[in-house]
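> Generate a structure from the sequence data that follows.
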Amino acid sequence: MKHALTFEITDRLEGTLARAGIIHTPHGAIETPAFIVGGTKATVKAITPEQIKEYGGQAVLANTYHLMLRPGTAIIKQAGGLSKFMNWNGPTFTDSGGFQVFSLGVAYKKGIDAVAHTERGDAAKAVKSSDQLVKITERGAHFRSHYDGQKLLMTPESSMELQHEIGADIHMAFDECPAPLAPPYYLVEALERTHAWAERCLTRHQELNKEHEKNGEPLQALYGVVQGARDEKPRKQSAAFLGARDFDGYGIGGVFETSEIPTVVKWVDETLPDDKPRHLLGMGAQPADLFLGVEYGVDTFDCVAPTRQARNGALYTYDGRINIINTRYKTDFAPIDGECDCYTCLHYTRAYINHLFKSDEILGATLASIHNERFVVRTVDQIRQSLKDKTFFELKKRFLHRYYGDTPPVGVIVE
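Modelled structure (predicted):
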């Protein structure tokens, strides 16, 4: 069976894992490295699809867990797939819903990052957090909807079926993302389960693609998701195991600090096949992550931080992040950033946006979100061009020095 996507590498940066390339999908090409805009519920919060295209967004990533609950994947399929449903005519991704099953499903609004653990041998037993419930078995994940408490089951096979109904160009295999502080024995169990589930995902995905091919429908791609926590041996083991399977590309799962990208991501990308695309799932909220991710071999990455932070008044500028709600901006009639070319910066002032936030006006979230998303997309565009021009390290030094000054994130060296 032919593959649903092709990937070509056009430029490399000597002495690093960085490369520029193009991912070709049924809904268009993605020039890499690329920031994939987070559209969790088939929408980028406070922004229209037309605005996403206007500020340079190339692709959108939606979440299977949320879409299976609302509006339901059958409705999205009936609408003609994710792109038509949300009026976005570019490439689309879906993650499997695994992280949300193991975090939101258990600990929604409880301040818990992922599945809690107790004694050895209890990994397959119910883990309760107030009225929430998850139970992990070899079959899949039993959990409750955080909307109405309905009992649900997600298996590798059902995750594939849901994602194929959503109809994105690129899917993620259903994996287990264990809690960062899970005991070592459980990390081993979770990794073995992730690998077994990946093979089941691949089998079902290929069956569904045969149906698409028979019906004359576009094929859909599947990425295997590498896990292994923060340890070198399991990370490389996971990358080698999945890299030997016929996936179209690979996701890098887990929860990373900025300082861990040069180690954990490097271990993975040095091990994965060189000729297939790599996606860093839910990268951190630091602009430094963009540079480090690319330097250590990431082709695409997604994050909801730009719009989430924007809705709270935290705005990126080339001289660092600002809080637009601060009183100092009440009479500041300059744009958010004088070097930014976004719609917001070209038409509105800090004083006006400060007023919108102080008045709790919805427009404030929209204007702030447009700016933050454009800032990140534009930065990655500049990084991609710097790989072609061989000026990556000059751009990295200049950008990080301006953005962080004397207080870069832990582990980031600004020369």
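
> CA atoms for contacts and neighbours, from now on please.
Fine.

> Let me see the ranges of the helices in the stretch 1-150 of the chain.
Assigned by DSSP state H, counting those that start in this stretch, the stretch 1-150 of the chain shows helices spanning 49-54, 64-69, 73-79, 82-85, 98-102, 104-107.

> Which of these sits closest to residue 371?
Closest to residue 371 of the helices of the stretch 1-150 of the chain is helix 49-54 (Cα to Cα; 10.8 Å).

> TSV for the helices of the stretch 1-150 of the chain, including mean neighbour count?
Listed next are the helices of the stretch 1-150 of the chain as TSV, based on neighbours: other Cα atoms under 10 Å:
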stretch	mean neighbour count
helix 49-54	16
helix 64-69	22
helix 73-79	18
helix 82-85	20
helix 98-102	26
helix 104-107	26
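
> how about those helices, which one is nearest residue 211?
Using Cα to Cα, these put helix 73-79 closest to residue 211, at 14.8 Å.

> which secondary structure elements does that closest one contact?
For helix 73-79, the contact count by 3 or more Cα pairs under 8 Å, 6 or more residues apart in numbering; DSSP states H and E identifies helix 82-85, helix 156-166 as packing neighbours.

> where's the top helix by length along the chain relative to the chain centroid, distance-wise?
Within the chain, and with DSSP state H defining each element, the longest helix by residue count is helix 184-214. Offset of helix 184-214 from its chain centre (Cα atoms, centre = their mean, to the nearest Å): 19 Å.

> ok, back up a step: most neighbours per residue, which of the helices and strands packed on helix 73-79?
Greatest average neighbour count among those goes to helix 156-166 (a mean of 24), per mean count of other Cα atoms under 10 Å.

> I would like the residues contacting that helix, please.
The contact list for helix 156-166, computed with Cα atoms under 8 Å, 6 or more residues apart in numbering, reads 64, 68, 73-74, 76-77, 81-82, 94, 96-97, 140, 171, 173-174, 197-198, 200-201, 204-205, 208, 220.

> what angle do it and helix 184-214 make?
Between helix 156-166 and helix 184-214, the angle comes out at 40 degrees (axes from the mean of the first three to the mean of the last three Cα atoms, to 10 degrees).

> buried residues in stretch 335-349?
335-337, 340, 342, 344-345, 349 (16 or more other Cα atoms under 10 Å).

> Please apply the same query to stretch 356-364.
Within stretch 356-364, the residues that count as buried by 16+ other Cα under 10 Å are 356-357, 364.

> Equivalent analysis for stretch 184-193, please.
Buried, per 16+ other Cα under 10 Å, within stretch 184-193: 186-187, 190-193.

> If we ignore the residues flanking it in sequence, what's nearest residue 335?
residue 349 (4.4 Å; Cα to Cα, 6 or more residues apart in numbering).

> give me every residue that touches that neighbour.
Per Cα under 8 Å, 6+ apart, neighbours of residue 349: 332-336.

> Residue 142 and residue 133: what is the separation?
In this view, residue 142 and residue 133 are 8 Å apart by Cα to Cα, to the nearest Å.

> With residue 47 instead?
Relative to residue 133, and taking Cα to Cα, residue 47 is found at 33 Å.

> Please give the structure of this sequence too, so both can be compared:
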Amino acid sequence: MAALQFELQHTDTQTKARAGKITTDHGDIVTPIFMPVGTVGSVKAVTQQQLHEDVKAQIILGNTYHLYLRPGLEILEAAGGLHKFNGWDKPILTDSGGYQVFSLANNRKLTEEGALFQSHIDGSKHLFTPESVMDIQRIIGGDIIMAFDECPPYPSDYKYAKDSMDLTHRWLDRCFKRFNSTADKYGYTQNLFPIVQGSTYKDLRTASAEFIASQNATGNAIGGLSVGEPTEMMYEYTELCCDILPKDKPRYLMGVGTPWNILEGIALGIDMFDCVMPTRNGRNAMLFTSHGIINIDNKKWEKDFSVIDDGIDCPVSNFYSKAYLRHLMKAKEFLGLTIASVHNLAFYLWLVTEARKHIIAGDFKSWKEEMVVRLQTRL
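Alright, predicted model coming up:
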């Protein structure tokens, strides 16, 4: 058992893009990487076999808030952790539930101790503290577990943003204290990533990034972005944080985003991304492809018997036609949701793999600029 390792293999000369390798006890992850979101222990409408073979996922996410409520810790512990429970044998990252508690603004109360919230399932009351969230994530069994933070909404006034950041930092001290005083759960190393906050205030973001950098964690995350602020502001604060966070540790931009957001994030020095967008948009008939965006509901695809996307390496995307997928969506067949979700995830994984190739080849900047325009084109 060894703590997570990060090898920085190549840095682009024209941007801040990096290619690297993260080593965990459940295998290696080459970066930049996109992580499919498996909120309740399942990436919606996609099997673990499809994640392996069609999507080529290297790491997936589990959500602490949702898994804590259902199936619950007793079942997860009895199973031997989430890897054993869902049959995923590669790395898993668990988020801390901080974002879900943030999104329950009407049903939660924040104190110094933690966050008191009501279950969206049955209305029961629960308290998350930095200590309990460390214990919960140990039991879920993430290879990478996230610090418990408060994610301030956008916009936040300066006082709220500063108070929130200070609380997140005090909670982080408690997270590390609990994490360092407890043992890895299932015979492999678990790693704690702290999270930069500070809303959209330059001095707060700077202070938070410096505080997080000083923790000497195995990796670091940037939170509180992509919560409604203008895109250019998201890029500005991503870059600011990347410039402060250690170069020899992986950097994770939480909850981002569109394919073009991901390419811009890579150019700013981000290594890891996650977002529900590929699956959620797929279930709602929006396909991201190597040629641009398709709304498969549109009548123009009714007799288009060409494959969904011939530009990426995915058996599903290269097999089913646009006309057939449109038919499945119109008929509300579950298979349509699976095909669209698998395709979109495979596209995201193809995109970060291509980005890595171009970083290593030295032409990432020109490729990225061309792709950002192409990927936003509505077909």
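
> quick one on the thing from earlier: let me have the helices of the stretch 1-150 of the first structure in TSV, adding distance to residue 377 of the first structure as columns.
Below are these laid out as TSV (distance: least, Cα to Cα, whole Å):
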stretch	distance to residue 377 of the first structure
helix 49-54	10
helix 64-69	24
helix 73-79	27
helix 82-85	20
helix 98-102	24
helix 104-107	27
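
> so which of those helices gets nearest residue 400 of the first structure?
When the helices of the stretch 1-150 of the first structure are compared (using Cα to Cα), the closest one is helix 49-54, at 25.4 Å.

> measure the residue located most distally from the centre of the first structure to residue 339 of the first structure for me?
Residue farthest from the centre of the first structure, counting by Cα atoms, centre = their mean, is residue 331 at 36.7 Å. Separation of residue 331 of the first structure from residue 339 of the first structure (Cα to Cα): 20 Å.

> which helices and strands sit right next to the longest helix of the first structure?
Under the contact rule (3+ Cα pairs under 8 Å, 6+ apart), helix 184-214 of the first structure is packed against helix 156-166, strand 221-226, helix 232-243.

> ok, now with 7 Å
helix 156-166 (3 or more Cα pairs under 7 Å, 6 or more residues apart in numbering; DSSP states H and E).

> so how far is the helix it packs on from its chain's centroid?
Worked out by Cα atoms, centre = their mean, helix 156-166 of the first structure lies 18 Å from the chain centre.

> Kindly report the same for stretch 291-298 of the second structure.
24 Å.

> And stretch 317-335 of the first structure, by the same measure?
Counting by Cα atoms, centre = their mean, stretch 317-335 of the first structure is centred 28 Å from the centre of its parent chain.

> measure that stretch end to end?
End to end - Cα to Cα - stretch 317-335 of the first structure spans 10 Å.

> what stretch of the second structure lies opposite it in the alignment?
The alignment of stretch 317-335 of the first structure onto the second structure (TM-score structural alignment) spans residues 289-307.

> outside of that stretch, which residues touch it?
285-288, 309, 311-312, 317-323, 326, 347, 374-379 (Cα atoms under 7 Å, 6 or more residues apart in numbering).

> same thing with stretch 367-375 of the first structure?
For stretch 367-375 of the first structure, contacts defined as Cα under 7 Å, 6+ apart pick out 46-47, 55, 306-307, 310-311, 315-316, 342, 344.

> State the pair within the residues you listed that is farthest apart.
Maximum distance among these (Cα to Cα): 17.9 Å, for 55 and 311.

> between the two, who's got more neighbours?
residue 311 (21 against 18; other Cα atoms under 10 Å).

> Quick check: chain neighbours aside, which residue is closest to the more buried one?
Residue nearest to residue 311 of the first structure in three dimensions, not counting chain neighbours: residue 365, with 4.9 Å by Cα to Cα, 6+ apart.

> Counterpart of the one you found over in the second structure?
Match for residue 365 of the first structure (TM-score structural alignment): residue 337.

> Can you point out the buried residues in the helix or strand that that match is a member of?
Following DSSP states H and E, one finds residue 337 of the second structure within helix 334-361. Using 16+ other Cα under 10 Å as the burial criterion, the residues of helix 334-361 of the second structure that qualify are 336-356, 358-360.

> now swap in stretch 197-210 of the second structure and tell me
197-200, 204-210.

> Distance of residue 249 of the second structure relative to residue 310 of the second structure?
In this view, residue 249 of the second structure and residue 310 of the second structure are 35 Å apart by Cα to Cα.

> now residue 272 of the second structure
Distance from residue 272 of the second structure to residue 310 of the second structure, by Cα to Cα: 26 Å.

> So the match of residue 365 of the first structure is in contact with residue 46, correct?
No. Counting by Cα atoms under 7 Å, residue 337 of the second structure stays clear of residue 46, with 8.8 Å between them.

> Nearest to residue 260 of the first structure among the buried residues of stretch 184-193 of the first structure?
Using Cα to Cα, those come closest to residue 260 of the first structure at residue 187, 17.9 Å.

> contacting residues for the closest one?
By Cα under 7 Å, 6+ apart, the neighbours of residue 187 of the first structure are residue 178.

> Give me the aligned partner of it over in the second structure.
Aligned counterpart of residue 187 of the first structure in the second structure: residue 161 (TM-score structural alignment).

> Centre-most residue in the first structure?
residue 302 (2.9 Å).

> That one matches what in the second structure?
Using TM-score structural alignment, residue 302 of the first structure pairs with residue 274 in the second structure.

> Could you measure from its match over to residue 59 of the second structure?
10 Å.

> overlap in contacts of those two?
With Cα under 7 Å, 6+ apart as the test, residue 274 of the second structure and residue 59 both reach residue 35.

> Does residue 310 of the first structure lie in a helix or a strand, and which?
Going by DSSP H and E, residue 310 of the first structure is in helix 305-311.

> tell me what that helix is packed against?
Contacts defined by 3+ Cα pairs under 7 Å, 6+ apart place helix 305-311 of the first structure against helix 362-389.

> and the helix it packs on, how far from the second structure on average?
For helix 362-389 of the first structure, the mean distance to aligned residues of the second structure following superposition is 0.5 Å (mean Cα distance after the TM-score superposition for the first structure).

> so residue 380 of the first structure sits right up against residue 32, yeah?
No. Residue 380 of the first structure lies out of contact with residue 32 (Cα under 7 Å); the separation is 8.8 Å.

> rewinding a little: could I get the contacting residues of the residue nearest to residue 311 of the first structure?
Contacts of residue 365 of the first structure by Cα under 7 Å, 6+ apart are 46, 310-311.

> and if we set it to 10 Å?
Residues near residue 365 of the first structure by Cα atoms under 10 Å, 6 or more residues apart in numbering: 45-47, 307-313, 353, 356-357, 371.

> Cool, thanks, talk later.
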